[in-house]
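Asker: build me a model from this:
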Amino acid sequence: MLATDIQLARAASVAALATEGVHAMGRGRFVEAATYEGAEKVSGVVVDPEKVEIHVVVRWPLPKPIPEIAGSIRERVAPEAAGRRTIIMVDDLEVGADENL
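Answerer: Next up is the predicted model:
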């Protein structure tokens, strides 16, 4: 059975947040990145018929390169995505208070 858009958005959010190096879900750049169904909203994930767009904030220092973090998220989401293209957008970088760049 195929997941609804909101179920897919929930699963993508959980998968992204469980990935090493992800600090939080992103909000998008010019418009809010979210999927809506009824009164429910999943922030940081946009689901449409062709793609799943996942917006994240990564943590500094990075545990691994950003392309590897994105690949890990894609692998976690692929079983739920039903063949949709999965795009990972890094919206921001979270630097700890005791970390210096």
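Asker: can we go C-alpha only for contacts and neighbour counts from here?
Answerer: Fine.
Asker: how about stretch 32-40: buried residues?
Answerer: Going by neighbour count (16 or more other C-alpha atoms under 10 Å), the buried part of stretch 32-40 is 33, 34, 35.
Asker: correction: stretch 50-59
Answerer: Under the neighbour-count rule (16+ other C-alpha under 10 Å), stretch 50-59 has 52, 53, 54, 55, 56, 57, 58, 59 buried.
Asker: for the protein, what's the longest helix?
Answerer: Secondary structure assigned by DSSP state H gives helix 66-81 as the longest helix of the chain.
Asker: show me what that one is packed against.
Answerer: If contacts are counted by 3 or more C-alpha pairs under 8 Å, 6 or more residues apart in numbering; DSSP states H and E, helix 66-81 sits against helix 5-17, strand 85-95.
Asker: before we go on, could you also do this sequence so I can check it against the first one:
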Amino acid sequence: MDDLQLARAVREAALATTGVHSMGTGRYAEAATYGAGEKVTGVVVDPDEVRVHIVARYPLAEPLPALAERVRERVASRAEGRPAMVVVEDLEVEQNENL
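Answerer: Below is the predicted model of the structure:
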């Protein structure tokens, strides 16, 4: 599997995790994996690790470290033996329509 395929699989797994609102974009540099005419935002595939940048839903159903661990466990099987690191970049506040 090439880096783009791996990044797409990792992104899909992260977004399927309850509590994840979206993928992060990076704070100081863009968090993405690049290929021919394509980029996968929110996942950085390096030879030694995979970094996953997420935006969590708020209110939280669990503490952020627990959410990050669930995302890490979910993407680890797709990381081809590379350690997975999860960066929680931000929180997205769910709008309550009853207010």
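Asker: which of the buried residues of stretch 32-40 of structure 1 fall within strands?
Answerer: Applying DSSP state E to the buried residues of stretch 32-40 of structure 1, the entries found in strands are 34, 35.
Asker: out of the buried residues of stretch 32-40 of structure 1, who's nearest residue 45 of structure 1?
Answerer: Top of the list for closeness to residue 45 of structure 1, among the buried residues of stretch 32-40 of structure 1 and by C-alpha to C-alpha, is residue 34 at 5.0 Å.
Asker: any idea how far the corresponding residue of structure 2 for the closest one is from residue 24 of structure 2?
Answerer: Aligning on TM-score structural alignment places residue 34 of structure 1 opposite residue 32 in structure 2. Going from residue 32 of structure 2 to residue 24 of structure 2 by C-alpha to C-alpha, to the nearest Å gives 9 Å.
Asker: and for residue 75 of structure 2?
Answerer: 15 Å.
Asker: and what of residue 2 of structure 2?
Answerer: For residue 2 of structure 2, the distance to residue 24 of structure 2 (C-alpha to C-alpha) stands at 22 Å.
Asker: the two: who's more crowded?
Answerer: Legend: neighbour count by other C-alpha atoms under 10 Å for residue 2 of structure 2 and residue 24, higher for residue 24 (21 against 8).
Asker: you'd agree that one is up against residue 86?
Answerer: No: applying C-alpha atoms under 8 Å as the test, residue 24 of structure 2 and residue 86 come out as separate, 10.5 Å apart.
Asker: quickly list what's touching both of these two.
Answerer: 53, 54 (C-alpha atoms under 8 Å, 6 or more residues apart in numbering).
Asker: quick check, nearest of the buried residues of stretch 50-59 of structure 1 to residue 66 of structure 1?
Answerer: Nearest to residue 66 of structure 1 among the buried residues of stretch 50-59 of structure 1, with distances taken as C-alpha to C-alpha, is residue 58, at 8.2 Å.
Asker: secondary structure element for the closest one?
Answerer: Element membership for residue 58 of structure 1 (DSSP states H and E) is strand 51-60.
Asker: quick one: that strand aligns where in structure 2?
Answerer: Using TM-score structural alignment, strand 51-60 of structure 1 corresponds to residues 49-58 of structure 2.
Asker: alright, I will stop here.
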